[in-house]
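Enquirer: this one's structure only:
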């Protein structure tokens, strides 16, 4: 059985605020990889944030792609966390990627919509990733992945599969190296249909109690989770059986 790598979803977001330095450092303590989201500002600065709009975590109705970094860098994000409120700054992607390289932390970098809508998005991201450590790129947008593959042919491209996407459509995307799917789409039957494609498979949305962890498919290359410590322990037990 090949090793199944664990990635902390938006950092260890089950314990710390998502996509913040606190979440990334907690994930590093667990000894796992990190999944993070990147956006590009109007003036071409790559930042780490999930939503297109800052409203959910900052209260400000502010689109990242419509604003320059200077107007965003002092905005604090946060939410009430265990009866207290902690505010964070939005991390710069370059700083997180360099930190991960120094710590030898593998990254799953999910590209959000602003990367494709920015006129120079793919070029900016490809240039920033030069000399980075271990990473792969993921997205719901197959055409964005295609553009990145053209610029970074040696880099793994992972398509995040939406419900109902025909497998024959995925099979024709020769630039796709791996597939990420939610646990609701994960089944042995689905995996059997994917076998002929010879692509890596990673699951997200696992909390640590799912059947997928009791019967590990050989195609499974990774798990993306809010609770990486739980998953690591479940996998350890699975390997021992």
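Expert: Received it, and whenever you're ready, just let me know what you need. These figures come from a predicted structure and were not determined experimentally.
Enquirer: alpha carbons only for contacts and neighbour counts from here, please
Expert: Will do.
Enquirer: Thought residue 107 was touching residue 33, still the case?
Expert: Yes: contact status for residue 33 versus residue 107: in contact at 5.7 Å, counting by Cα atoms under 8 Å.
Enquirer: which one of these two has more residues nearby?
Expert: residue 33 (28 against 23; other Cα atoms under 10 Å).
Enquirer: Let me know how buried the nearest residue to the more buried one once chain neighbours are set aside is, in neighbour terms.
Expert: In space, and not counting its chain neighbours, residue 33 is closest to residue 7: 4.3 Å by Cα to Cα, 6 or more residues apart in numbering. Using other Cα under 10 Å, residue 7 has 31 neighbouring residues.
Enquirer: Now do the same contact list for residue 53.
Expert: The neighbours of residue 53, taking Cα atoms under 8 Å, 6 or more residues apart in numbering as the test, are 61-64.
Enquirer: Now the biggest helix by length in the chain: buried residues?
Expert: Longest helix in the chain by number of residues (criterion: DSSP state H): helix 228-240. Residues of helix 228-240 classed as buried under the neighbour-count rule (16 or more other Cα atoms under 10 Å) are 228-232, 234-235.
Enquirer: Make CSV from those and add distance to residue 211 to it.
Expert: Listed next are the buried residues of helix 228-240 as CSV, based on distance: Cα to Cα, whole Å:
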residue, distance to residue 211
228, 16
229, 17
230, 14
231, 12
232, 15
234, 11
235, 12
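Enquirer: Second structure for comparison follows:
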């Protein structure tokens, strides 16, 4: 399994982005790394295991109290560690000491993840930002400006994506959409996001869509922007994953090995 590389000449920004995004629909993407009982989600072990299997890697990022970026999904640490700390109220050094799921792996920083991957496989970076836009996005841009590998950025937060695309036109951004059943955001925010009403303003490069969700407004918006690539998440069935890849759609998957 191989990843598509960008062409060497310097084409206009739009053409370059299309070429650089080919991997989104060609390379299976591991959900929070290729994790299992040995390698916890969003751990360096899960990321190295994904690399060994030639998979792209999806992972989540959050901002710490001291304005650093950690790779972690939840608001707090209780689900996957023996501690109960809010990420936003904890420093990077505090979080880096916490063991993940009874393993020897600890919560990694974004810098450490990028050092480990070092361009060997593409990365799909999900921004987790439920607060004000600016600090996390600026730190992410600063770090990624020095990274040479392939990457794309996705988020449920269109304001976060808009901030980044305004600063870096060459960064590929994708809007995450789904049912929002488990979301605790306000009714108005949920209505705007669930129906993708900010899409014409954001004009993302791709969509990352919850598999199996059939919402009329979402399907309509996806048809309007049908030229954009689509990734489906989170696929937990191998035959479904293979069918989607064969049809030219990207997949974020977990729980099996795609053959």
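Expert: Here it is on my side, so go on. These figures come from a predicted structure and were not determined experimentally.
Enquirer: In space, not sequence, find me the middle residue of the first structure.
Expert: Central residue of the first structure (Cα atoms, centre = their mean): residue 35, 3.4 Å from the mean position.
Enquirer: how would you label that residue: helix, strand or coil?
Expert: Going by DSSP: H, G, I helix; E, B strand; the rest coil, the secondary structure assigned to residue 35 of the first structure is strand.
Enquirer: Return the distance of the residue lying closest to it once chain neighbours are set aside relative to residue 56 of the first structure.
Expert: Spatial nearest neighbour of residue 35 of the first structure, excluding adjacent residues (Cα to Cα, 6+ apart): residue 108 at 4.4 Å. Distance of residue 108 of the first structure to residue 56 of the first structure, given as Cα to Cα, to the nearest Å: 23 Å.
Enquirer: and the two? which has more neighbours close in?
Expert: Shown here are residue 108 of the first structure and residue 56; by other Cα under 10 Å, residue 108 has more neighbours (23 against 12).
Enquirer: just checking, that one touches residue 133?
Expert: No: applying Cα under 8 Å as the test, residue 108 of the first structure and residue 133 come out as separate, 11.2 Å apart.
Enquirer: burial count for the residue nearest to residue 165 of the second structure when sequence neighbours are not counted?
Expert: In this structure, residue 165 of the second structure finds its nearest non-sequential neighbour in residue 171, 6.6 Å apart by Cα to Cα, 6+ apart. Using other Cα under 10 Å, residue 171 of the second structure is surrounded by 22 other residues.
Enquirer: what do we get in the first structure for residue 171 of the second structure?
Expert: Aligned counterpart of residue 171 of the second structure in the first structure: residue 155 (TM-score structural alignment).
Enquirer: now the helices for the stretch 101-250 of the second structure?
Expert: 110-117, 135-144, 158-167, 187-194, 199-202, 216-224, 238-246 (DSSP state H, counting those that start in this stretch).
Enquirer: Need the winner for burial among those helices.
Expert: helix 158-167 (a mean of 18; mean count of other Cα atoms under 10 Å).
Enquirer: ChimeraX command for the buried members of the contacts of residue 53 of the first structure?
Expert: In ChimeraX syntax, the buried subset of those is picked out as below (16+ other Cα under 10 Å):
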select :63,64
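Enquirer: Contact partners for the match of residue 171 of the second structure?
Expert: 135-137, 149.
Enquirer: what's the overlap in contacts for residue 33 and residue 107 of the first structure?
Expert: Common neighbours of residue 33 of the first structure and residue 107 (Cα under 8 Å, 6+ apart) are residue 7.
Enquirer: and the residue nearest to residue 105 of the second structure when sequence neighbours are not counted, how many residues sit next to it?
Expert: Counting by Cα to Cα, 6+ apart, residue 99 is the residue found nearest to residue 105 of the second structure once chain neighbours are left out, at 5.6 Å. Residues near residue 99 of the second structure, counting by other Cα under 10 Å, number 18.
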